[in-house]
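# Have a look at this fold, sequence not included:
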């Protein structure tokens, strides 16, 4: 009897210096840095376990995998897996949660400070020779604001939203949480969605991307925000209408935006945000808010634990 095949289809989503723990049972291990849709079926045809971060596992693919017993997602989001097919065909799915509750909040707070104090804009001014042309020890081409004393509005009250709130309070910010958009009644501790948009000096998104939250913030919602407000998106790209965001930044509807996630990833030159990366009030990073070394090491440890637990007949971090 052949050993079960465990296939990691996108190992390059984990930095090479991060140690990947072994599994406590005999198996065949196969790892690919990247897997294209055209390569996927051949690579996972006989797999008992598939590890994926972002590779899409559709019903069409899953229906051709008779040996498959477990999909171990190396992330929190499982929108790349056809969950309903897995549920109907007894394929287990696990994910990993709570590993980035330091990494993401630090990224959010870092973006807030960078944008409120215009750090990148001053950096680029120096690179363009602005300082060299002046006759004093400093110059002020962009307003510099304090973060302490401002109000952070958080959309999403899960573990990442709560951890971001804790860190924000530590640097002197007031924190308010938004109720679901369009909700008739607010739950305890939450304020109406539109009220949060109007009151907050900074909005930070920490909610999942669903059909209900797609373009949660468009032109209308951005127009409700303060003119000096900052938007931070480390959630999912589709939460924000990217074209509307660029328009808001150019028109002064809002003051600045820090974006770590994009509608399509990797984002190409046609993406509205990438195409306008020269804007001094726009800060872009390549979906790395989650990715401190300590966070990723926690992720892979839990990932492999989930596979070991499944092999032992235990349910751990099960989505299905």
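That came through fine. Keep in mind that this is a model prediction, so the values were computed, not measured.
# CA only for contacts and neighbour counts going forward, please
OK.
# ends of stretch 190-204, how far apart?
15 Å (C-alpha to C-alpha, to the nearest Å).
# can you give me how far that stretch is from the chain middle?
20 Å (C-alpha atoms, centre = their mean, to the nearest Å).
# mind listing what's buried in that stretch?
Burial within stretch 190-204, assessed by neighbour count using 16 or more other C-alpha atoms under 10 Å, is assigned to 190-194, 196-204.
# Check for me that residue 250 belongs to a helix.
Yes. Judged by DSSP: H, G, I helix; E, B strand; the rest coil, residue 250 forms part of a helix.
# burial count for it?
17 (other C-alpha atoms under 10 Å).
# take a look at this one as well, against the first:
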């Protein structure tokens, strides 16, 4: 007797570049693709799905309750803070994510922000655009600070594959690298620097950790006050890691040498978002969550997404997040 085709629903195809090739699954299926899905539409769209693909669409308890056929959620990203993992465990739904695909693209974007800020690239470009070079009447001018990275201290929060890749680049540039110990915890061996000491010693601080209840608002007013060296702060991880209002105060008061953010909460950032209001500063850069989005990385993500789903269908789920009952 022929088996019934599995119903696969992709909730937000527009979050993957249209140039990316998404190859077919290896099993009999019916695929329904939505460009984007609002929170109000989730429950209806996943009601009869066996497998759901989502990048950023939240899958919460209320929507999952009616998805009686659901067997797998394939997250087209590494972060799973948009998935109710506890409910998935209760319902014995496998959740798989993408791993390792951003090992080049995120560190490269991180250093693009660091270089741009450390050498005031954006500020000088804008000043040339406004005619400052011609007005200076000489071959160069010194309106904005320029500092080398060699000999400076790079502080990394998060020692996973991305943090380690950033460390490798930093060392190649002649930077001293520190990994932060857990905030409020004891020193975790010789490889980690106590959190407060880490903040005091770093010339550049970059975030590569997940967002959870332990890391939400990881950096706020108290932490900025400890940053004696007026470092650059780089965030290509999650917006909720840094308190937005505290960041505004730190930038406006000169506690930071600059900041480069690729993430906000929510996304996209509304016009009145605190970080959008900082765009008048020459030492603040905001990019639209594209650190992950090199063409090579997105294709690798899409390939791994299909591999995860095929492996699940073959009874060998991989990249599983959380635990089933």
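Great, that's in hand. Just so you know, these numbers come straight off a predicted model, no measurement behind them.
# tm score of chain vs chain?
In this superposition the chains share a TM-score of 0.97, using TM-score structural alignment, normalised by the length of the first structure; 320 aligned residues with a C-alpha RMSD of 1.1 Å.
# Closest to residue 95 of the first structure out of the buried residues of stretch 190-204 of the first structure?
residue 204 (23.6 Å; C-alpha to C-alpha).
# hang on, the earlier thing: identify those among the buried residues of stretch 190-204 of the first structure that sit within strands.
Counting by DSSP state E, the part of these found in strands is 202, 203, 204.
# picking up where we left off before, from the buried residues of stretch 190-204 of the first structure, pick the one nearest residue 33 of the first structure.
Looking across those and measuring by C-alpha to C-alpha, the closest to residue 33 of the first structure is residue 204, at 32.0 Å.
# which one in the second structure is aligned with that closest one?
By TM-score structural alignment, residue 204 of the first structure lines up with residue 206 in the second structure.
# What's the separation between its match and residue 195 of the second structure?
13 Å.
# Let's verify residue 110 of the first structure: helix, strand, or coil?
helix.
# Could you do the one 10 residues further on as well?
Three states are possible here, and by three-state DSSP the one that applies to residue 120 of the first structure is helix.
# Now it: closest residue in space that isn't a chain neighbour?
residue 114 (6.8 Å; C-alpha to C-alpha, 6 or more residues apart in numbering).
# Residue 223 of the first structure and residue 251 touch, don't they?
No. Residue 223 of the first structure is not in contact with residue 251 according to C-alpha atoms under 8 Å; the separation is 10.5 Å.
# For those two, indicate the residue with more neighbours.
Neighbour comparison, residue 223 of the first structure and residue 251: the larger count goes to residue 223, with 17 against 11 (by other C-alpha under 10 Å).
# Excluding sequence neighbours, find me the nearest residue to the more buried one.
That would be residue 253: by C-alpha to C-alpha, 6+ apart, it lies 6.1 Å from residue 223 of the first structure.
# The one you found pairs with which position in the second structure?
With TM-score structural alignment as the criterion, residue 253 of the first structure matches residue 255.
# Its match and residue 228 of the second structure, how far apart?
8 Å.
# Among those two, which residue is more densely surrounded?
residue 255 (19 against 14).
# got a list of what that one touches?
When contacts are counted by C-alpha atoms under 8 Å, 6 or more residues apart in numbering, residue 255 of the second structure touches 224, 225, 227, 230.
# Can you add distance to residue 40 of the second structure and secondary structure and give those residues back as TSV?
Shown next, in TSV, are the contacts of residue 255 of the second structure (distance: C-alpha to C-alpha, whole Å; DSSP: H, G, I helix; E, B strand; the rest coil):
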residue	distance to residue 40 of the second structure	secondary structure
224	38	helix
225	42	helix
227	43	coil
230	44	coil
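# now the residue nearest to residue 223 of the first structure, what's its secondary structure?
coil.
# Also the one 10 residues further on?
Per three-state DSSP, the secondary structure class of residue 263 of the first structure is coil.
# ok, it touching residue 243?
No. Using C-alpha under 8 Å, residue 263 of the first structure is not in contact with residue 243; the gap is 10.9 Å.
# In the second structure, what sits opposite residue 151 of the first structure in the alignment?
Per TM-score structural alignment, residue 151 of the first structure is aligned with residue 153.
# Disregarding residues adjacent in the polypeptide, which is nearest to that match?
Nearest to residue 153 of the second structure is residue 176, by C-alpha to C-alpha, 6+ apart, at 4.6 Å.
# mind checking what that neighbour lines up with in the first structure?
Using TM-score structural alignment, residue 176 of the second structure sits opposite residue 174 in the first structure.
# Please apply the same query to residue 185 of the second structure.
Match for residue 185 of the second structure (TM-score structural alignment): residue 183.
# which element is its match on?
For residue 183 of the first structure, there is no enclosing helix or strand under DSSP states H and E.
# SS state for residue 247 of the first structure?
Under three-state DSSP, residue 247 of the first structure comes out as helix.
# now it: how far from residue 255 of the first structure?
11 Å.
# Between the two, tell me which one has more neighbours.
residue 255 (22 against 15).
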